[in-house]
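K.L.:
no FASTA, just this:
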């Protein structure tokens, strides 16, 4: 159905005139000149074929046809206003599906306790958390975003750092009893270590050690007997007698 925009504009002017009580005050509220308001009323009357206002130099009032027309318009314009308010309110509501590519360890230690709070704040969101070891192709795989540790992979990603976390070197007491405690990062080459795989860059993470306060750092690229993708396996290995790890 085609709508006549000029008809709706004329109706708006008529409502403003009736509510203001004069064309002059209506013109001030609409940002028009009084003559512009008068012409809009005349065009509306010509469009619908009846006289809506009786006006003299001192008085103005609705005709019988104008009053019936005005009374019919009120509920319709109220409906338009309600529709506009509803649309404006829905724009401020977060809704729909959010599909997230998330690192399994990040999901376990961060999202597990925060996902419920997020859904309480945004009850109209359907959250899909898909555990992946790498970011991959977000568009081809249908993801809206990815949550992963480390540097973002190369590509046309928009990346934001959420927080920083410490990385600690750990070994079980049984391992240290059996193999001794290294006193310097350089001694790690003599130990059986577990490395963590950086899937985004297809290589194992370097072991970086920093003096506190941060005055110097040492980087070690080791050749461990095991490289692990899942941090749960990394932690399990570090709890044994056989390996030290960088969890």
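P.N.:
Here it is on my side, so go on. From a predicted model like this one, the values you see are computed outputs, not experimental measurements.
K.L.:
hey, let's count contacts and neighbours off CA atoms from now on
P.N.:
OK.
K.L.:
can you list the buried residues in the one helix or strand residue 39 maps to?
P.N.:
According to DSSP states H and E, residue 39 maps onto helix 34-48. Burial within helix 34-48, assessed by neighbour count using 16 or more other Cα atoms under 10 Å, is assigned to 34, 37, 38, 40, 41, 42, 44, 45.
K.L.:
reformat these into TSV and put distance to residue 173 next to each item.
P.N.:
Compiled in TSV, these are given as follows (distance: Cα to Cα, whole Å):
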residue	distance to residue 173
34	90
37	89
38	92
40	89
41	91
42	94
44	90
45	93
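K.L.:
what packs against the helix holding residue 39?
P.N.:
helix 5-20, helix 23-30 (3 or more Cα pairs under 8 Å, 6 or more residues apart in numbering; DSSP states H and E).
K.L.:
the inter-axis angle of it versus helix 23-30?
P.N.:
Put simply, helix 34-48 runs at 100 degrees to helix 23-30, going by axes from the mean of the first three to the mean of the last three Cα atoms, to 10 degrees.
K.L.:
what are the contacting residues of helix 34-48?
P.N.:
Residues outside helix 34-48 that contact it (Cα atoms under 8 Å, 6 or more residues apart in numbering) are 7, 10, 11, 13, 14, 23, 24, 26, 27, 51, 52.
K.L.:
all strands of this protein, in order?
P.N.:
53-55, 60-62, 96-102, 125-131, 145-147, 170-171, 193-198, 203-204, 207-210, 217-220, 226-228, 244-245 (DSSP state E).
K.L.:
structure B:
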């Protein structure tokens, strides 16, 4: 196939559709109309001779041929962009629009109090912070970077560990007065243990206890299961049962006595917080700036 500039232009539009997740977002990124983006993709499909996108009234997704084309072409497009930035001297500039998906625990307790500092440091950057499930599709949602708790499954995403926070087993004084305090993790079998859903596996997290290299898995059960951390913590504070929570964000409740840590002699279980982004050979300066900032402010909270 003879090369012409229309092929490169069409690939750039397709990449914007994939990264934006819709014709509308791609149009905003490229300064075009949504119909113009749709026509450009259609022309590319006609040029290549294969269908690249499955279109419905509610969503877009790459076909197998489109996925292969995008995976092969994306690094070259990123290289062209990097070369252009270097030539213009703007490779290190932090500007434009950044869309970040941030776990609500980190957002509320760590990021939000430091955002004025971030805004003052990068006045030319317009940042949108959203909260999505930790298993959400970054590319489909047009997310530049995400801050997520939990081990990250193998994928094409680039991942950076920000911190590890302790997992605490806690209960309210009212619950302990009513049901007694378990003396060991094994005694949890006789208690109402509040369950929390793993957003990646769609089933409750296992309860494990670690110390000095020893791992003790405990089978627990309870009458309540939650997918929202704030609701689970509120229910635990109200005396609904025993819960496992992350130390990050509840230190004040433990210090005030609203919650009691039950097994401080089992301090070894931790949970990781990662920054993830769509994998590219070169990350945009705005993404690197946000990642570096989050890494710096997270450091004091790690264990």
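P.N.:
Alright, I've got the coordinates. Just so it is clear, the structure is predicted and the values come from calculations on it, not from any experiment.
K.L.:
TM-score of the superposition?
P.N.:
Superposed pair, TM-score by TM-score structural alignment, normalised by the length of the first structure: 0.60. Supporting alignment: 161 aligned residues with a Cα RMSD of 2.1 Å.
K.L.:
on that earlier part again, nearest to residue 77 of the first structure, of the helices and strands packed on helix 34-48 of the first structure?
P.N.:
helix 5-20 (8.9 Å; Cα to Cα).
K.L.:
can you name the residues of the second structure that that closest one overlays?
P.N.:
Using TM-score structural alignment, none of the residues of the second structure align to helix 5-20 of the first structure.
K.L.:
got the angle for that helix vs helix 34-48?
P.N.:
Using the same axes, to 10 degrees: helix 5-20 of the first structure against helix 34-48 is 120 degrees.
K.L.:
how about the contacts made by the spatially most central residue of the first structure?
P.N.:
Among the residues of the first structure, the one closest to the centroid is residue 94, at 7.9 Å (Cα atoms, centre = their mean). For residue 94 of the first structure, the contacting residues are 122, 124, 125, by Cα under 8 Å, 6+ apart.
K.L.:
can you check residue 278 of the second structure too?
P.N.:
Per Cα under 8 Å, 6+ apart, neighbours of residue 278 of the second structure: 138, 139, 144, 145, 156, 157, 158.
K.L.:
ranking those residues by neighbours, who comes first?
P.N.:
residue 145 (26 neighbours; other Cα atoms under 10 Å).
K.L.:
what do we get in the first structure for that residue?
P.N.:
Using TM-score structural alignment, residue 145 of the second structure pairs with residue 145 in the first structure.
K.L.:
and the closest residue to residue 146 of the first structure other than its chain neighbours, how many neighbours does it have?
P.N.:
The shortest distance from residue 146 of the first structure to any residue other than its chain neighbours is 4.4 Å, reached at residue 101 (Cα to Cα, 6 or more residues apart in numbering). Look at residue 101 of the first structure: counted by other Cα under 10 Å, it has 24 neighbours.
K.L.:
pretty sure residue 101 of the first structure contacts residue 132?
P.N.:
Yes. Counting by Cα atoms under 8 Å, residue 101 of the first structure does reach residue 132; the two are 6.1 Å apart.
K.L.:
re earlier: quick one: the residue nearest to residue 146 of the first structure from residue 141 of the first structure, how far?
P.N.:
9 Å (Cα to Cα, to the nearest Å).
K.L.:
could the strands of the first structure be laid out in JSON lines, adding distance to residue 183 of the first structure?
P.N.:
Below are those laid out as JSON lines (distance: least, Cα to Cα, whole Å):
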{"stretch": "strand 53-55", "distance to residue 183 of the first structure": "97"}
{"stretch": "strand 60-62", "distance to residue 183 of the first structure": "96"}
{"stretch": "strand 96-102", "distance to residue 183 of the first structure": "36"}
{"stretch": "strand 125-131", "distance to residue 183 of the first structure": "37"}
{"stretch": "strand 145-147", "distance to residue 183 of the first structure": "35"}
{"stretch": "strand 170-171", "distance to residue 183 of the first structure": "13"}
{"stretch": "strand 193-198", "distance to residue 183 of the first structure": "15"}
{"stretch": "strand 203-204", "distance to residue 183 of the first structure": "23"}
{"stretch": "strand 207-210", "distance to residue 183 of the first structure": "12"}
{"stretch": "strand 217-220", "distance to residue 183 of the first structure": "14"}
{"stretch": "strand 226-228", "distance to residue 183 of the first structure": "22"}
{"stretch": "strand 244-245", "distance to residue 183 of the first structure": "14"}
